[in-house]
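>>> fold the following, please.
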Amino acid sequence: MLSAAITFAFICIAAALLLNFWRLLRGPSTPDRILALDTMYINTIALLVLFGIHLDLTAFFEAALLIAMMGFVGTVALCKYLLRGDIIE
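The predicted model follows:
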């Protein structure tokens, strides 16, 4: 039963990742593209956690944590650049 739930979650999150990629390519404005990129890294984290649960390996959880930290820093930097035009003051 757990393997069926994990497979269903893989399919749903992969579909969400593809839709986010579509929004990243076709976004009408820059904030839409930043939001799509932010949501893509969150979906990637979810896929890594599911894959770690499926294989029963903890290395995927550490990789998900690293992606979460880098994604947060990247989103903050992009938003700051969008608002002020400069990242480092």
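>>> going by C-alpha atoms from here, please, whenever you check contacts or count neighbours.
OK.
>>> for residue 77, which non-adjacent residue is spatially closest?
residue 87 (6.2 Å; C-alpha to C-alpha, 6 or more residues apart in numbering).
>>> now the second one, please; I'll put the structures next to each other:
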Amino acid sequence: MNSLVYWAATFALGCFVIGLVFAALRLLRGPASTDRVLALDTMYINGMLILLVLGLQFGSALYFDIALLISLFGFVGSVAMAKFLLRGEVIEP
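The predicted structure follows:
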């Protein structure tokens, strides 16, 4: 791996970790439930991006598969949480 690409990936990894920490703080201190939902969305996106950068650094395709699963489950979780906040239940009888 090129030295410039390595340092850029390391910098990006640090930025994503900082974003993950700030989202976790918003999750814990959020005044409303919508703030907490947005913090969870930000956390799964940052987690997915961290795995993608690690996959680039280590050159392994396994990280990309795991990132795909995280994005899929994160989207389904966001839809379920939005439905719960709007109607009060996720699965309607």
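>>> quick TM-score on the pair, please.
TM-score for the superposed chains, counting by TM-score structural alignment, normalised by the length of the first structure: 0.98, backed by 89 aligned residues with a C-alpha RMSD of 0.5 Å.
>>> follow-up on the earlier one: the residue nearest to residue 77 of the first structure pairs with which position in the second structure?
Using TM-score structural alignment, the partner of residue 87 of the first structure in the second structure is residue 90.
>>> who's in contact with its match?
The contact partners of residue 90 of the second structure, taken as C-alpha atoms under 8 Å, 6 or more residues apart in numbering, are 80, 81, 83, 84.
>>> 7 Å instead, please
Residues counted as contacts of residue 90 of the second structure (C-alpha atoms under 7 Å, 6 or more residues apart in numbering) are 80, 83, 84.
>>> filter those down to the ones in helices?
Assigned to helices by DSSP state H, the following of the contacts of residue 90 of the second structure qualify: 80, 83, 84.
>>> from those, pick the one nearest residue 40 of the second structure.
residue 80 (12.5 Å; C-alpha to C-alpha).
>>> which position in the first structure pairs with the closest one?
If you follow residue 80 of the second structure across to the first structure using TM-score structural alignment, you land on residue 77.
>>> so can I have TSV of the contacts of residue 90 of the second structure showing distance to residue 5 of the second structure and neighbour count?
Formatted as TSV, the contacts of residue 90 of the second structure follow (distance: C-alpha to C-alpha, whole Å; neighbours: other C-alpha atoms under 10 Å):
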residue	distance to residue 5 of the second structure	neighbour count
80	38	15
83	41	14
84	42	13
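>>> in JSON lines, list those residues along with distance to residue 54 of the second structure.
Formatted as JSON lines, these follow (distance: C-alpha to C-alpha, whole Å):
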{"residue": "80", "distance to residue 54 of the second structure": "29"}
{"residue": "83", "distance to residue 54 of the second structure": "33"}
{"residue": "84", "distance to residue 54 of the second structure": "34"}
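>>> tell me, of the residues you listed, which are also contacts in the first structure.
With both residues aligned by TM-score structural alignment, their matches' C-alpha atoms under 7 Å, the contacts of the contacts of residue 90 of the second structure that the first structure also has are 80, 83, 84.
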